[in-house]
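>>> Sequence plus predicted model, see below.
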Amino acid sequence: MNPEAGLIGMKWAKFKARVDHIIHPHKKENIHNPEIVFQKGDILVVRHAQSGNNVDWQALVQHPKLTEKGKAQAKAMGKLLKKNKVKFDLVVTSGSTRAEQTAVIIMQELEQTVPMVVERNFRERNVGVNIDKLGEKAREVQEKFSQWKHSLSDDVRWDAVPNNVKGLDLSNFETERQTAERFQKALRKLQEEHPGKSILVISHAYTMTAGLAALSQAIPDSQGSVFQHVSNTGYFTVRSKHIVGENTSFQIVHSNTKGTQVFEKGK
């Protein structure tokens, strides 16, 4: 074997891995034995645990509570954080019942007592009067809106704002870009008001998806698109690179969008 060729191959492998990390900074996930990357001053954003709305998409309510499985997921998240010796100075929720329940259970498992505040910019994406439609499978959406060009598998929920499509009321409907902008605004606010503090944020799927895409520099265009889904208790760690007023820069240093794994008895 040519030693020079072997060296070039090794360099290429390292270069390829580096490029892949830049393009997909949240790609690598350890689901079975997750370890959380977190240091003092970081912000850990966690999706709330399973709620009633996550079980029955066709019977959505405005303020669902956690299911028994959801409570178990939140406890598992707390145990994971405790195992990794993560300590928080502040807890921030969107203000929703399911987010607050998740936060309380996690902190109980951590045996930490810290201030808890509400930041509405971490709330779920506003879908206006179309809340019932967000539970439909891709196949059902395709049948209703055949003029909308798309490519969706049936195991994902649609999450886009199509232009000029009959049957949708787009009033008060937040785009992914708008959702991502307020998510980042909330992060800047936390950095400005609580510099150097370690913070736990409990947010929501669509908001986190938009935020993750934006922080990974993959913000969707005006047509909208479908990104990697954030499961219940899925999370990612946000770290500020520098703080210059409105130009605060953030980066994703770790993520596990699958969340904590909880198996029900008999399954």
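Perfect, I can see it now.
>>> Only C-alpha atoms from now on, for both contacts and neighbour counts.
Will do.
>>> Nearest the middle, which residue of this structure would you pick?
Nearest to the geometric centre of the chain sits M208, at 3.1 Å (CA atoms, centre = their mean).
>>> Quick one: list the elements packing against the helix or strand hosting it.
Assigned by DSSP states H and E, M208 belongs to helix 205-215. In terms of contacts (3 or more CA pairs under 8 Å, 6 or more residues apart in numbering; DSSP states H and E), helix 205-215 is packed against strand 43-47, helix 176-193, strand 249-256.
>>> I'd like to know which of those lies nearest to K14.
With CA to CA as the measure, strand 249-256 is the member of the helices and strands packed on helix 205-215 nearest K14 (18.9 Å).
>>> what about versus this one:
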Amino acid sequence: MERLLVLVRHGQSEWNLKNLFTGWKDPDLTEQGVAEAKSAGEQLKDMKLEFDLAYTSVLQRAQKTLGLILEELGQQDLETIRDQALNERDYGDITGMNKDEAREKFGEEQVHIWRRSYDVPPPGGESLKMTSERVLPYYRAEILPQVLSGKRTIVAAHGNSLRSLIMDLEKLTPEQILKRELGTGTPIIYRLDEDGNVLSVEDLAG
């Protein structure tokens, strides 16, 4: 029995383009983001992959990315579960701030710590550790059992919610996951064993 899990970060959003801390805000995809999502769908279609179940966050950039992928696959009616457990990391008080302006205001080193440390949150926001503590219980309780039952599953979410999953799946250290860059609109394909361990991983970014 195949146990297939595909993770994909949403396509470029309007706030990605403007270099803003986005978090739980809800900007739309850019034209490039739409194209990235369609391309992801085409890649999966070329691999003859189809899905039994889909998960996404409550934010439209992830939902629209998923919708465009499923459209390419001819699976627009696929059962889709939306949950804020899969939302992006909450950037708190720096949400909506331009990253360059944040560096000017708080200093390069402080912004780097907020962005790239594992357990130091920005004011009023979440660290990657806190994001993981929200994402992983949901994954283990809701998503993993479906995958282990043989349901081919796709998750369209966000850079940091997906980093939380990747860290767990690939058994990475905090230092390793913080260096992991996730391309927008790029599927990562996992095949798991009966215990949820990774048998193979294929990142379609190349």
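That came through, no problem. Since we're looking at a predicted model, the values are computed, not measured.
>>> residues contacting E2 of the second structure?
G150, R152, R191, L192 (CA atoms under 8 Å, 6 or more residues apart in numbering).
>>> What is the nearest of the residues you listed to E50 of the second structure?
Once CA to CA is applied, the member of the contacts of E2 of the second structure that ends up nearest E50 of the second structure is R152, at 7.3 Å.
>>> The helix or strand following the helix holding M208 of the first structure vs the second structure, average offset?
Per DSSP H and E, the first helix or strand lying C-terminal to helix 205-215 of the first structure is strand 235-242. Mean deviation of strand 235-242 of the first structure relative to the second structure after superposition (mean CA distance after the TM-score superposition for the first structure): 3.1 Å.
>>> what's strand 235-242 of the first structure in contact with?
Strand 235-242 of the first structure is contacted by residues 37-38, 41-47, 248-259 when judged by CA under 8 Å, 6+ apart.
>>> Measure how the helix holding M208 of the first structure sits relative to strand 235-242, angle-wise.
40 degrees (axes from the mean of the first three to the mean of the last three CA atoms, to 10 degrees).
>>> residues in the second structure aligned with helix 205-215 of the first structure?
Alignment of helix 205-215 of the first structure against the second structure: residues 159-169, by TM-score structural alignment.
>>> Stretch 98-110 of the first structure too?
Using TM-score structural alignment, stretch 98-110 of the first structure pairs with 61-73 in the second structure.
>>> with the first structure superposed, average distance for the matching stretch?
Mean for stretch 61-73 of the second structure is 0.9 Å (mean CA distance after the TM-score superposition for the first structure).
>>> And the helices in the first structure, which stretches?
Ranges of helices in the first structure, per DSSP state H, are 3-23, 52-55, 68-83, 97-110, 138-144, 176-193, 205-215.
>>> will you turn those into CSV that also has distance to V118 of the first structure?
What follows is the helices of the first structure, written out as CSV (distance: least, CA to CA, whole Å):
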stretch, distance to V118 of the first structure
helix 3-23, 33
helix 52-55, 21
helix 68-83, 19
helix 97-110, 9
helix 138-144, 34
helix 176-193, 11
helix 205-215, 15
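>>> Relative to R123 of the first structure, which of those is closest?
helix 205-215 (7.1 Å).
>>> what's the mean deviation for that closest one versus the second structure?
Mean deviation for helix 205-215 of the first structure: 2.2 Å (mean CA distance after the TM-score superposition for the first structure).
>>> So for that helix, what gets flagged as buried?
A205, Y206, T207, M208, T209, A210, G211, L212, A213, A214, L215 (16 or more other CA atoms under 10 Å).
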